[in-house]
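> this one's sequence-less:
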């Protein structure tokens, strides 16, 4: 049974991962609405570390709602955190999950039963409080502030994605949906699959960036082992490099190509197009 939610804008909202790609956007929007908001992370104004449960209680104290950006590790700490959040009085949970969690084989063999995201979803669903699950695909921002940025800037993007396509989703859309779920009625028990409005392959992506910057990075096709080795050479821990490599599987297979309707269902508008994302990022000088 889900208990009735009575969260008001005057009560604190805790944003786990409050300095990350979606978290910092959620924090900015909530504060813009006048909602008391705690940006929780190892470097945020509210100390929080997934690896240190001793930091959880203070972050949760008095919070009415939580946006959960989970740790992508197995076993997932999300179920234990959800249990503690509910015990502390949290009445609304919004979980950042991932597209394809409910599709067997979507991420390859390393993500049985949805992997860590599946563990988190099951915990949120069983929490007894109001919940909403967001399932975004690959972020457009991975080209502007993520793992692909150095390649685009350096003029050579090496990926094992072949001709695979993805409907890259803008992190601003994810944040807008998260804020709606945290502050409005009508989102309880909803699972929102989030994507952009059209699918692109990597050549398309680099063409879009070149139109705005006048400089086009080359797409270098490598195999997955070479990609993983390259990440480790750049300083990524072995485990993290493996996770990034596995996460590319839905692009390689074009599993991320179909357009999803979550932004429209949650917000009543179409998702931002990749061209809009590129134009805004280029105007900020992201790619030099």
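Now that the structure is in, tell me what you want to look at. The structure presented is a predicted model; accordingly, all values stated were derived computationally and were not measured.
> going forward, measure contacts between C-alpha atoms and count neighbours the same way
Fine.
> so where do the strands sit in the stretch 51-200 of the chain?
Taking DSSP state E, counting those that start in this stretch as the test, the strands found in the stretch 51-200 of the chain are 65-68, 92-96, 130-136, 156-159, 165-166, 190-194, 200-201.
> residue contacts, residue 260?
With contact taken as CA atoms under 8 Å, 6 or more residues apart in numbering, residue 260 is in contact with 193, 194, 195, 196, 197.
> also residue 202?
Contacts of residue 202 (CA under 8 Å, 6+ apart): 161, 163, 164, 165, 219.
> the residues you listed into TSV, with extra columns for distance to residue 235 and neighbour count?
Output for the contacts of residue 202, formatted as TSV (distance: CA to CA, whole Å; neighbours: other CA atoms under 10 Å):
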residue	distance to residue 235	neighbour count
161	21	22
163	27	14
164	26	21
165	27	24
219	22	18
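> ok, so of the residues you listed, who is nearest residue 207?
Using CA to CA, residue 219 is the member of those that lies nearest residue 207, at 10.3 Å.
> residue 172 contacts residue 25, correct?
Yes. Counting by CA atoms under 8 Å, residue 172 does reach residue 25; the two are 6.9 Å apart.
> quick one, helices of the stretch 101-250 of the chain?
Applying DSSP state H, counting those that start in this stretch to the stretch 101-250 of the chain gives helices spanning 115-125, 149-154, 171-183, 202-213, 224-233, 238-247, 249-252.
> out of the ones you listed, which comes closest to residue 269?
helix 171-183 (10.2 Å).
> between that closest one and strand 130-136, how big is the angle?
The directions of helix 171-183 and strand 130-136 differ by 170 degrees, with axes from the mean of the first three to the mean of the last three CA atoms, to 10 degrees as the criterion.
> name the helices or strands packed onto helix 171-183?
Helices and strands touching helix 171-183, by 3 or more CA pairs under 8 Å, 6 or more residues apart in numbering; DSSP states H and E, are helix 23-32, strand 65-68, strand 92-96, strand 130-136, helix 262-267.
> ok, which of these comes nearest residue 252?
The closest of these to residue 252 is strand 130-136. By CA to CA, the value is 16.9 Å.
> touching that closest one from outside, list them.
The contact list for strand 130-136 (CA under 8 Å, 6+ apart) reads 2-5, 91-101, 121, 124-125, 169, 174, 178, 181, 187-195.
> so how far is stretch 226-242 from its chain's centroid?
Distance, stretch centre to chain centre, for stretch 226-242: 20 Å (CA atoms, centre = their mean, to the nearest Å).
> below is structure B, check it against A:
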């Protein structure tokens, strides 16, 4: 039977996609460097064959923007008969200097049916990344100012990905995925604090301070600088605001941030 391969199968979107596919009895194989059904390291082509064996559809995630390796994996997947590719990309990937620009091009040129997902900031970043520990300590410090963005629920991303992996309806679509309403980080933190009953606040810091702190916490300097630039763009009002990709894909509105927050109570 056709197998669906989920890269990043232990991550925020990958594990949710795998859960949904398995609930539908769709044969599903998760792949990651650790903790998944099959070990897959994009930097080790020797691990690719086992991951791709019998696969007809794949969800693709680039784990490291410093060393983009997905284009070669895409070519290998297409050569092995994978006929459907769904790529987790990013809004900025439409620009040639973005690390994912070449990945999107590889997917579009692969010869397979493809769908590209460009989600904005994940709501789950507040509870499933390093932000969680900062919030629990009472303060989230980022160089975002009062910039506003429509945080997207990872459950919506997973729902769209499953639709793209299991039908032809979204082939050839590049979908901008966001929540329905833009919030500042300060507003988001206030909503989370009210729901959880834990005191927390957002603190605006300058980009250099952010980079220094991120590197001290173990982030590679290049990644810290990239993220500082992303936050600075948000601060400067460059976020495009709510987009309609979830409704286009699913025929329903995106989940509001408040629905995500409601799940944090207790």
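Yep, it's here. Nothing here was measured: the structure is a model prediction, and the numbers come from that model.
> before we move on, back to that, reformat the strands of the stretch 51-200 of the first structure as JSON lines; add distance to residue 227 of the first structure.
Formatted as JSON lines, these follow (distance: least, CA to CA, whole Å):
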{"stretch": "strand 65-68", "distance to residue 227 of the first structure": "29"}
{"stretch": "strand 92-96", "distance to residue 227 of the first structure": "26"}
{"stretch": "strand 130-136", "distance to residue 227 of the first structure": "23"}
{"stretch": "strand 156-159", "distance to residue 227 of the first structure": "6"}
{"stretch": "strand 165-166", "distance to residue 227 of the first structure": "18"}
{"stretch": "strand 190-194", "distance to residue 227 of the first structure": "26"}
{"stretch": "strand 200-201", "distance to residue 227 of the first structure": "17"}
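> per the alignment, residue 197 of the second structure corresponds to what in the first structure?
Counting by TM-score structural alignment, residue 197 of the second structure corresponds to residue 214 in the first structure.
> nope, residue 160 of the second structure is what I was after
By TM-score structural alignment, residue 160 of the second structure lines up with residue 177.
> would you confirm that that match contacts residue 265?
No. Applying CA under 8 Å, one finds residue 177 of the first structure not in contact with residue 265, separated by 9.6 Å.
> who has more neighbours out of the two?
Shown here are residue 177 of the first structure and residue 265; by other CA atoms under 10 Å, residue 177 has more neighbours (24 against 16).
> excluding covalently adjacent residues, which one is nearest to that one?
Closest residue to residue 177 of the first structure apart from its sequence neighbours, by CA to CA, 6 or more residues apart in numbering: residue 266 at 6.2 Å.
> before we move on, what about residue 170 of the second structure?
What sits nearest to residue 170 of the second structure in space, not counting adjacent residues and going by CA to CA, 6+ apart, is residue 164, at 5.4 Å.
> what is the burial count for that neighbour?
Residues near residue 164 of the second structure, counting by other CA under 10 Å: 27.
> and the one 5 residues further on, by the same measure?
When neighbours are defined as other CA under 10 Å, residue 169 of the second structure has 12 of them.
> from residue 67 of the first structure, how far off is the counterpart of it in the first structure?
Correspondence of residue 169 of the second structure to the first structure, assessed by TM-score structural alignment: residue 186. Counting by CA to CA, to the nearest Å, the separation of residue 186 of the first structure from residue 67 of the first structure is 17 Å.
> next one: residue 212 of the first structure
Distance, residue 212 of the first structure to residue 67 of the first structure, using CA to CA: 34 Å.
> ok, the two, which is more surrounded?
Neighbour count, other CA under 10 Å: between residue 212 of the first structure and residue 67, residue 67 has more, with 27 against 17.
> which residue in the second structure aligns with residue 148 of the first structure?
Aligning on TM-score structural alignment places residue 148 of the first structure opposite residue 131 in the second structure.
> same check, this time on residue 227 of the first structure
Under the alignment (TM-score structural alignment), residue 227 of the first structure pairs with residue 210 in the second structure.
> residue 82 of the first structure too?
Checking TM-score structural alignment: residue 82 of the first structure goes with residue 74.
> same deal with residue 271 of the first structure?
Checking with TM-score structural alignment, residue 271 of the first structure has residue 254 as its match.
> for that match, what are its contacts?
152, 153, 156, 178, 179, 180, 246, 247.
> hang on, the first one packs against residue 122?
This points to residue 152 of the second structure. Yes. Taking CA under 8 Å as the definition, residue 152 of the second structure is a contact partner of residue 122 at 5.0 Å.
> and residue 163 of the second structure, how many residues sit next to it?
Neighbours of residue 163 of the second structure (other CA under 10 Å): 18.
> for it, what are its contacts?
Neighbour list for residue 163 of the second structure: 170, 249, 250 [criterion: CA under 8 Å, 6+ apart].
> what's the closest non-adjacent residue to the last one?
What it means is residue 250 of the second structure. The shortest distance from residue 250 of the second structure to any non-neighbouring residue, by CA to CA, 6+ apart, is to residue 160 (6.7 Å).
> residue contacts, the one you found?
Counting by CA under 8 Å, 6+ apart, residue 160 of the second structure touches 246, 249, 250.
> tell me how far the last one lies from residue 233 of the second structure.
Distance, residue 250 of the second structure to residue 233 of the second structure, using CA to CA: 29 Å.
> and residue 11 of the second structure, by the same measure?
Using CA to CA, one gets 26 Å for the distance from residue 11 of the second structure to residue 233 of the second structure.
> cool, and residue 178 of the second structure?
Counting by CA to CA, the gap from residue 178 of the second structure to residue 233 of the second structure is 17 Å.
> cool, and residue 153 of the second structure?
21 Å.
> more neighbours: which of these two?
residue 153 (25 against 15).
> and the closest residue in space to the more buried one that isn't next to it in sequence, what does it touch?
Using CA to CA, 6+ apart and skipping the chain neighbours, the partner closest in space to residue 153 of the second structure is residue 123 (5.2 Å). Counting by CA under 8 Å, 6+ apart, residue 123 of the second structure touches 151, 152, 153, 154, 257, 260.
> that older thread, surely the match of residue 271 of the first structure is within a helix?
No. Assignment of residue 254 of the second structure by DSSP: H, G, I helix; E, B strand; the rest coil gives coil, placing it outside any helix.
> residue 54 of the first structure is nearest to which of the strands of the stretch 51-200 of the first structure?
Nearest of these (CA to CA): strand 65-68, 17.1 Å.
> and that closest one, which stretch of the second structure?
With TM-score structural alignment applied, strand 65-68 of the first structure matches the range 57-60 in the second structure.
> can you list contacts of that stretch?
With contacts defined as CA under 8 Å, 6+ apart, stretch 57-60 of the second structure is touched by 2-8, 14, 70, 82-88, 161, 165.
> from those, keep the buried residues only.
Neighbour counting by 16 or more other CA atoms under 10 Å classes 3-8, 14, 70, 82-88, 161, 165 among the contacts of stretch 57-60 of the second structure as buried.
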